[in-house]
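Student: Model the following, please.
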Amino acid sequence: MSTQKVWFITGASKGLGLSLAKQLLAQGQKVAATSRNLSELKDAVGVDSSDFLPLSLNLTNEADVQLAVANTITAFGRIDVLVNNAGYGLTGALEELSDAEARANFDINVFGALNLIRQVLPQMRNQQSGHIFNISSIGGFAGGFPGFGIYCATKFAVHGFSESLFHEVAPFGIHVTLVMPGYFRTNFLGAGSLNTPQKEMTEYTNVRESQQAHQNSINANQPGDPEKAAAVFISVSGQAAPPFHLFLGEDAYGLAGQKIALVQQEMEAQRALATATNF
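Tutor: Below is the predicted model:
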């Protein structure tokens, strides 16, 4: 990259966030990276440089988020790219997950991202430039995954507010890209990133089968390479007109195509009935 940028990446101690942070630093970019565990973050990135600002961050604490953004601007003078990457998975049928379990997933995956956006936007508006990557999931576009209803709901929410945000901030020269990855070989399906129901119901055999498949056969066998995914982020950030929709991975493209075809098929089947509704 010919132009040095300041990146702010959440959830950077592992997975896609870590791959992205390390690649950017290797290319001479400035990176503010966050994690709940500061020492874990420093060890994972493994770089001692004035271009790297490790930050301990509780995404659900607005004052904490405000301080992290302020410290980044103090250190680097600006924020060019925000990557809302932090989040975790949650399995469980809608009936068996408690209100507390569902709300906790929304707190991190949805409201945590919104907290960052609110704090970063004043700086980007003043600059009249910026790029926000909101990491959703193919499960935020096609929700046909038994036992992932709440997680998919959080990612559908990210999709919804990102689409509005795209239009709201365009007049300020700010780009928004919604990233919808498929399966990438990170620790996302491991015990530290995928929560399971506190009270499982034996009736939901299809949910248990899906849960076991994700924890066992799919985990560590995902087709996507996180290093290649990080390279896509960097490439898209350099485009003059970056896309809003960014499906990531061959599997994501396949699932998105199936969902689009199904919607078109159902729309056509009901067109005569469903459009005869005007006065």
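
Student: CA only for contacts and neighbour counts going forward, please
Tutor: Will do.

Student: For stretch 234-249, give me every contacting residue.
Tutor: The contact list for stretch 234-249, computed with CA atoms under 8 Å, 6 or more residues apart in numbering, reads 1, 24, 81, 131, 138, 163, 166, 175-183, 224, 229, 253, 256.

Student: how about the strands in this protein?
Tutor: 6-9, 30-35, 52-56, 81-84, 89-90, 130-135, 174-181, 194-195, 245-248 (DSSP state E).

Student: that older thread, any of the contacts of stretch 234-249 buried? List them.
Tutor: 24, 81, 131, 138, 163, 166, 175-183, 224, 229, 253, 256 (16 or more other CA atoms under 10 Å).

Student: One more, please, to line up against the first structure:
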Amino acid sequence: MAAKGFPGDVSSVESLQTAIIAVIKTYGKIDVLLYNAAAGRPSKPTSLSVDQLVEDFKISVAGALTSVKEVIPFMENGTILLTGGGLALQPYADYASLAIGKAGIRNLAFSLHQELSPKGIYVGTLTIKGFVQEGTYFSPENIANTFYSMYENQNETEIMFEER
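Tutor: All right, here's what the predicted structure looks like:
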């Protein structure tokens, strides 16, 4: 099967819905959703405006929820994977917005797992406790392999991706 792109703006509910509807019209169903979008501007909490925080949250968390709500009617025993981050567990004031988003995505993953697992849909989050960088433990390839393992095994709601 050839790869095909479906552009959409994750900060816009309408744009994201349009993109997902196009995927469903093309393929008829969704087997796996991997949500990897995040936003977070470098800023301490008291330097952030409410509008900036809300805009980043829309991308990091609300876009994930919109995506999930759009795909679950077209999933049967599907998989939903969300990209988390170590800032959810150990916030860093200089990246407050990103840390809040990662905490939100972690909470969303656990809540969705509770709701959707009885319906045969696996939800998991990969909490990446480092900076993604080629040639390191945190390489995109290692992360992709871990996501694939989560998809295959479907036995943990959260995997901590960290060097030991």
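
Student: if we can go back for a sec, so which of the strands of structure 1 gets nearest Asp107 of structure 1?
Tutor: Among the strands of structure 1, strand 89-90 comes nearest to Asp107 of structure 1, with 12.4 Å by CA to CA.

Student: which bit of structure 2 covers that closest one?
Tutor: Mapping strand 89-90 of structure 1 onto structure 2 (TM-score structural alignment) gives residues 40-41.

Student: how about the strands of structure 1 in TSV, adding distance to Phe145 of structure 1?
Tutor: Shown next, in TSV, are the strands of structure 1 (distance: least, CA to CA, whole Å):
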stretch	distance to Phe145 of structure 1
strand 6-9	28
strand 30-35	28
strand 52-56	33
strand 81-84	23
strand 89-90	12
strand 130-135	18
strand 174-181	15
strand 194-195	15
strand 245-248	17
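
Student: out of those strands, which comes closest to Asp64 of structure 1?
Tutor: Nearest to Asp64 of structure 1, of those and by CA to CA, is strand 52-56 at 8.8 Å.

Student: To Asp43 of structure 1, which of the strands of structure 1 lies closest?
Tutor: Evaluated over these, closeness to Asp43 of structure 1 peaks at strand 52-56, with 10.4 Å, by CA to CA.

Student: Centre of the chain to that closest one, how far?
Tutor: Here strand 52-56 of structure 1 is found 19 Å from its chain centre; the criterion is CA atoms, centre = their mean, to the nearest Å.

Student: in that strand, what counts as buried?
Tutor: Phe52, Leu53, Pro54, Leu55, Ser56.

Student: if you count residues, which helix in structure 2 comes out on top?
Tutor: Longest helix in structure 2 by number of residues, with DSSP state H as the criterion: helix 96-116.

Student: tell me, it lands on which residues of structure 1?
Tutor: Using TM-score structural alignment, helix 96-116 of structure 2 pairs with 149-169 in structure 1.
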